[in-house]
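Undergrad: How does the following fold in three dimensions:
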Amino acid sequence: MNMVWLQVIIAAVIEVFWVIGLKHADDFWTWTGTIIAIILSFYLMIMAGKKLPVGTVYAVFVGLGTAGTTFADIAFFGEPFQFIKILLIAILLAGVIGLKLVTKDKETEGAES
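TA: Predicted structure coming up:
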């Protein structure tokens, strides 16, 4: 796997933490952690956008973040499991995977010609 795509995946994982932090932070340290997570995830996403198409990076970032946040809500915060919600997220992830498969790095596009 390309290291730039790994940056996008790590940014999406960190996104899950800051989204949870936005809902549950209630003191100085949890808000500080949330703010650091926001800065780090957006930094990684922006850096990946310098080598990959920005629209694709953003779609993958948001899609993986949505799936991760939904999983965390169900697994750790008592959100009820709904099959239709999981099905729709699976469809979203299929689109995200499809975008990743058809997107080439900016660095390798010129090397093909």
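Undergrad: contacts and neighbour counts: CA atoms only from here.
TA: Noted.
Undergrad: what about Ser104, which SS state?
TA: You called it Ser, but residue 104 is Lys. Of the three states, Lys104 takes coil under DSSP: H, G, I helix; E, B strand; the rest coil.
Undergrad: Another for comparison:
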Amino acid sequence: MPWVLLVVAAGMELVWATALKRSEGFTRLWPTVIGVPVCLLSVVVLTLALRDLPVGTAYAVWVGLGSLGVAVTGMAVLGESVTPMRVTCLALILAGVIGLKAVEG
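TA: Predicted structure coming up:
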């Protein structure tokens, strides 16, 4: 269950980071209204996962999956550049997350 919570928290990171990008520095209401509470909720869910997971592993996975999701969303939805090196680096992040899960079990 802690790994499920961790993945949910990372998914929320994708939502809040994208919403805050769209808030244009908190000048747009609805992206701000979505982004800030989801950010807080993401940290709450991460905290629940931390009850049973080591902090280093959980935080690395949370940030890694969140970063990966935000970067892919940026490329797919926001028109950010897609380069072979960028995709390779994102694949390495994913490999690291999978490795941490394998080590922790």
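Undergrad: After superposition, what's the TM-score here?
TA: The pair, once superposed, lands on a TM-score of 0.91 when counted by TM-score structural alignment, normalised by the length of structure 2; 102 aligned residues with a C-alpha RMSD of 1.1 Å.
Undergrad: Sketch out the helices for structure 2, chain order is fine.
TA: For structure 2, the helices defined by DSSP state H cover 2-22, 29-49, 55-76, 84-104.
Undergrad: residue closest to the middle of structure 2?
TA: Gly66 (1.3 Å; C-alpha atoms, centre = their mean).
Undergrad: can you tell me which residues contact the residue nearest to it when sequence neighbours are not counted?
TA: Distance criterion C-alpha to C-alpha, 6 or more residues apart in numbering; nearest residue to Gly66 of structure 2, sequence neighbours excluded, is Ala10 at 4.7 Å. Going by C-alpha atoms under 8 Å, 6 or more residues apart in numbering, Ala10 of structure 2 touches 42, 61-63, 65-66.
Undergrad: now Ala19 of structure 2
TA: 31-32, 34-35.
Undergrad: out of the residues you listed, who has the most neighbours?
TA: Within these, most neighbours by other C-alpha atoms under 10 Å means Gly35, with 25 neighbours.
Undergrad: circling back: please identify the most buried of the helices of structure 2.
TA: helix 2-22 (a mean of 21; mean count of other C-alpha atoms under 10 Å).
Undergrad: Mind reading off the mean deviation between that one and structure 1?
TA: Superposing on structure 1 and averaging over aligned pairs (mean C-alpha distance after the TM-score superposition for structure 1), helix 2-22 of structure 2 comes out at 0.8 Å.
Undergrad: Give me the aligned partner of Arg65 of structure 2 over in structure 1.
TA: For the record, residue 65 of structure 2 is Leu, not Arg. For Leu65 of structure 2, the aligned residue in structure 1 is Leu64 (criterion: TM-score structural alignment).
Undergrad: Then Ala91 of structure 2?
TA: In structure 1, Ala91 of structure 2 lands on Ala90 (TM-score structural alignment).
Undergrad: picking that back up, how about the contacts of Ala10 of structure 2 in a markdown table, adding distance to Ala17 of structure 2?
TA: Below are the contacts of Ala10 of structure 2 laid out as a markdown table (distance: C-alpha to C-alpha, whole Å):
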| residue | distance to Ala17 of structure 2 |
| --- | --- |
| Ser42 | 11 |
| Val61 | 16 |
| Trp62 | 13 |
| Val63 | 12 |
| Leu65 | 12 |
| Gly66 | 9 |
